[in-house]
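Peer 1: here is my input; please provide its structure:
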Amino acid sequence: MTTSELQLQLNNLDASLFNHTPFYCEENVYFLCKKLCSSQIADAQGSDLFVVFISNDNKQIPLWHQKASHRADGVILWDYHVICVQRKKDGGTHLVWDLDSSLPFPCPLAAMCQKLSGHHFSSFRSFRGEVNFSFLLLMFFRVVYAPLFLRHFASDRRHMKDSEGNWTAQPPPYEPIVAEDGSVHNLNEYMEIRAADVLTDLPPELTSAVFGQKHGVVIGEAHLEELFSQIP
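Peer 2: Presented below is the predicted three-dimensional model:
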């Protein structure tokens, strides 16, 4: 596929072509990565894809332009969220794939970061009575290399059941995802993101950590674009 053909394909993508079950963003991204690979939009092995978990210690993160929101500004509070970032080599535009967002699909990473930071302060007043205000700005990112994620991730959806075993949201129609090693549930290992885990700077060895660590690395919002600019 030529570069122009690929760009035409990207410009005409419809998010509805991808598997999407509300409130199961980690599984949505799992299958999104697989489809990007099989459709030649991404490298066949997913070497240009990264799965990004977003959360914080308090498990309250505000995200804007979300389809599930009932507000005019599209903001909603998630306990965690998961997106896919596609790194473009040779100075290309890094792309964010978020099936729950009303932004263009895919959206340039720089544009998403700009909208994210630009909205933080504008919605403080309306949220003041709804969340722990001191945590509102804290948004941390666990960046996981997609080939590792596709190999190791597993979820039996236990986090979507209440204390009596009832579903809090209707699960996807397909079978739960089982890891290559037989693990049936390790979602908590990815979604647990704490301030103590956040790298305050980006050391030279960070690239090898991203590609070599099963659970990736945890960074703050200020370093998200910088990280993808450093990955070869």
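Peer 1: please count neighbours and contacts with C-alpha atoms only from this point.
Peer 2: Fine.
Peer 1: who's in contact with the residue nearest the centre of the chain?
Peer 2: Taking Cα atoms, centre = their mean, the centroid of the chain lies closest to Ile83, which sits 2.1 Å from it. By Cα atoms under 8 Å, 6 or more residues apart in numbering, the contact list for Ile83 reads Cys25, Glu26, Val29, Val51, Val52, Phe53, Val96, Trp97, Asp98, Leu99.
Peer 1: let's see it at 10 Å
Peer 2: 25-26, 28-30, 32-33, 50-54, 96-101, 143 (Cα atoms under 10 Å, 6 or more residues apart in numbering).
Peer 1: in a helix, that's where it is, yeah?
Peer 2: No - assessed with DSSP: H, G, I helix; E, B strand; the rest coil, Ile83 is strand; it does not lie in a helix.
Peer 1: tell me, how many residues neighbour Asp79?
Peer 2: Counted with other Cα atoms under 10 Å, residues neighbouring Asp79 total 15.
Peer 1: quick one: it from Leu63, how far?
Peer 2: 10 Å (Cα to Cα, to the nearest Å).
Peer 1: mind listing residues that contact stretch 89-97?
Peer 2: 15, 29, 32-33, 48-52, 82-88, 103-113, 225, 228-229, 231-232.
Peer 1: among those residues, name the buried ones.
Peer 2: The neighbour-count test (16 or more other Cα atoms under 10 Å) marks 15, 29, 32-33, 48-52, 82-88, 103-109, 112, 228 as buried among these.
Peer 1: looking at those residues, which are in helices?
Peer 2: Val29, Leu32, Cys33, Leu109, Met112, Phe228 (DSSP state H).
Peer 1: which strand or helix spans the residue of the chain positioned farthest from its centre?
Peer 2: Taking Cα atoms, centre = their mean, the residue of the chain most remote from its mean C-alpha position is Glu164, at 29.4 Å. For Glu164, there is no enclosing helix or strand under DSSP states H and E.
Peer 1: where along the protein do the strands fall?
Peer 2: Per DSSP state E, the chain carries strands over the ranges 49-55, 61-63, 76-78, 81-86, 95-97, 107-108, 140-145, 217-220.
Peer 1: would you turn those strands into TSV with distance to Asp43?
Peer 2: Formatted as TSV, these follow (distance: least, Cα to Cα, whole Å):
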stretch	distance to Asp43
strand 49-55	8
strand 61-63	29
strand 76-78	30
strand 81-86	10
strand 95-97	14
strand 107-108	18
strand 140-145	13
strand 217-220	22
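Peer 1: what's the closest of those strands to Thr21?
Peer 2: The minimum distance between Thr21 and those falls on strand 81-86, with 12.9 Å, by Cα to Cα.
Peer 1: just how off-centre is that closest one within its chain?
Peer 2: Between the centre of strand 81-86 and the centre of its chain there are 3 Å (Cα atoms, centre = their mean, to the nearest Å).
Peer 1: could you also give me the structure for this second sequence? I'd like to compare it with the first:
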Amino acid sequence: MLAPSHECIHTSCYCEENVWHLCHNVKENHPSKLQGCYAVFISNGGQTIPLWYQKSAGEAGFVIWDYHVIFLHKNAYECQVYDLDSTLSFPCQFEDYLEQAIKCDEMLPTQFHRLFRIIPAEDFLNDFASDRKHMQKADGSWMKPPPPYPPIKSKTCSNNLNFYINMSCNISKTEVVNFSQFSERFQDGDSNVYDNVTVLCNGRHVLTFLRGSLHIYDMDSSSSVKNTPRKTIHFHNKIVFRFFFDEQYLVCVYQRIGARGCQVDIRSASNFQPLSREFDPAEGGREELSGLFDYCNGWIAAQSADQRTVHLWNIDTGHHQVIRHAGDIIYSFKCNFNNQILTKSLDACRLWQETLDSSQMK
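Peer 2: Model (predicted):
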């Protein structure tokens, strides 16, 4: 960790300045690591970018910003994200932040697709400037209180914030990339947390997800994929988080735009028709769920919105099981084919292994 959160300068709604000061902190205290540090502006042409796990997120679970700025530190072993406005761990592993806070563009309507301006920390320290006028109303009052320290200036200007936000601007020593390029650049090794989202196969069918639609293709006896989709499922006005697919079920995790919490669409893997026993966490007084899910062998695992509970639901029997660890935040979990779930606690930094209630299974 380069700096704990309590040692970082933070002012709400001034994320660009928070990141600038974090870059300065690293230069002063860890100068040898500055080369692996970056400021990253997130925005798009319409300046409408959704982010999850933000402290200012409303009941829908996400917030739509005009832009956001995060700090990245990458070394030979890992990449970590420092986001003082996030409710995720600080720092957070890049893959976890990508999957939980940013989410894949292919799951979003086109107007919400993000671009990323990557700036080496040293260049950001030297070149960035903001006079904070973007936070002032016409009468001169502040939309949000400004930081107590003076505005940041470079040697050559007093304000260039809008140039960093505008992804069509060509700024030297910066690079603008799309989601795929961003994820490939900073992920460890050959990992890709979205391999199981864009293309899925269960040996009989191949699924591809693109621009809000799921296309299902049949495979023949020689494992060749037919050219024409057998079925196409459209997710209108929905943000799709994850797909899971095996010989029994197709499980789709989504959130309706403007709605609270996540929902799960369950379909038969033989005819792809929705099951009548669709799992809806809003029913039965269950907690609202975050976008963190897993699925294996007929079991769905879902994290509660407060991150302190994992709900397990067996599709075959309807059995509902709950896992908690004395109020600790559960920030990762994984089901396996032995009907077990592994959960990892953030507060206690412990790993648990528990057996699912197989007596309730068919």
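Peer 1: trace the residue nearest to the centre of structure 1 over to structure 2, please.
Peer 2: Using TM-score structural alignment, the equivalent of Ile83 of structure 1 in structure 2 is Ile70.
Peer 1: go on, Ser163 of structure 1?
Peer 2: By TM-score structural alignment, Ser163 of structure 1 lines up with Ala138.
Peer 1: please apply the same query to Thr3 of structure 1.
Peer 2: Alignment note: Thr3 of structure 1 maps to a gap in structure 2; criterion TM-score structural alignment.
Peer 1: what sits against Thr3 of structure 1?
Peer 2: Gln9.
Peer 1: please repeat the previous calculation with a cut-off of 7 Å.
Peer 2: Applying Cα atoms under 7 Å, 6 or more residues apart in numbering to Thr3 of structure 1 gives no contacts.
Peer 1: helices of structure 1, start to end?
Peer 2: 3-11, 25-38, 109-119, 124-127, 146-152, 187-191, 206-212, 224-230.
Peer 1: out of those helices, which comes closest to Leu138 of structure 1?
Peer 2: Closest to Leu138 of structure 1 of those, according to Cα to Cα: helix 109-119, at 11.2 Å.
Peer 1: the closest one packs against which elements?
Peer 2: Using 3 or more Cα pairs under 7 Å, 6 or more residues apart in numbering; DSSP states H and E as the contact test, no helix or strand touches helix 109-119 of structure 1.
Peer 1: now do that helix and strand 81-86, the angle between them.
Peer 2: Counting by axes from the mean of the first three to the mean of the last three Cα atoms, to 10 degrees, helix 109-119 of structure 1 lies at 150 degrees to strand 81-86.
Peer 1: what sits up against helix 109-119 of structure 1?
Peer 2: With Cα under 7 Å, 6+ apart as the test, helix 109-119 of structure 1 has contacts from His94, Leu95, Val96, Glu225.
Peer 1: state the distance from the residue nearest to the centre of structure 1 to Lys59 of structure 1.
Peer 2: Distance from Ile83 of structure 1 to Lys59 of structure 1, by Cα to Cα: 16 Å.
Peer 1: one more: Phe228 of structure 1?
Peer 2: According to Cα to Cα, Phe228 of structure 1 and Lys59 of structure 1 sit 25 Å apart.
Peer 1: what does Val82 of structure 1 give?
Peer 2: 13 Å.
Peer 1: if we can go back for a sec, of the contacts of helix 109-119 of structure 1, buried ones?
Peer 2: Among these, those classed as buried by 16+ other Cα under 10 Å are His94, Leu95, Val96.
Peer 1: show me what the second one aligns to in structure 2.
Peer 2: In structure 2, the residue matched to Leu95 of structure 1 (TM-score structural alignment) is Gln80.
Peer 1: which residues does the closest residue in space to Val210 of structure 1 that isn't next to it in sequence contact?
Peer 2: Excluding the flanking residues, the one nearest Val210 of structure 1 by Cα to Cα, 6 or more residues apart in numbering is Gly216, at 5.0 Å. For Gly216 of structure 1, the contacting residues are Arg142, Val143, Val144, Tyr145, Ala209, Val210, by Cα under 7 Å, 6+ apart.
Peer 1: list which of the residues you listed are still in contact in structure 2.
Peer 2: Counting by both residues aligned by TM-score structural alignment, their matches' Cα atoms under 7 Å, the contacts of Gly216 of structure 1 that remain in contact in structure 2 are Arg142, Val143, Val144.
Peer 1: any idea which of these is closest to Glu192 of structure 1?
Peer 2: For the kept ones among the contacts of Gly216 of structure 1, the nearest to Glu192 of structure 1 is Arg142 (9.2 Å; Cα to Cα).
Peer 1: distance of the closest one relative to Phe50 of structure 1?
Peer 2: 10 Å.
Peer 1: go on, Glu180 of structure 1?
Peer 2: Distance, Glu180 of structure 1 to Phe50 of structure 1, by Cα to Cα: 19 Å.
Peer 1: before we move on, what about Gln60 of structure 1?
Peer 2: Distance, Gln60 of structure 1 to Phe50 of structure 1, by Cα to Cα: 23 Å.
Peer 1: and for Gly212 of structure 1?
Peer 2: Gly212 of structure 1 is 13 Å from Phe50 of structure 1, by Cα to Cα.
Peer 1: again with Phe133 of structure 1
Peer 2: Phe133 of structure 1 is 30 Å from Phe50 of structure 1, by Cα to Cα.
Peer 1: ok, Pro62 of structure 1 next?
Peer 2: With Cα to Cα as the criterion, Pro62 of structure 1 and Phe50 of structure 1 are 21 Å apart.
Peer 1: so Phe293 of structure 2 is in contact with Thr309, correct?
Peer 2: No - with contact defined as Cα atoms under 7 Å, Phe293 of structure 2 does not reach Thr309; the gap is 11.9 Å.
Peer 1: what do the two both touch?
Peer 2: Shared contacts of Phe293 of structure 2 and Thr309 (Cα under 7 Å, 6+ apart): Gln303.
Peer 1: good, we can wrap up now.
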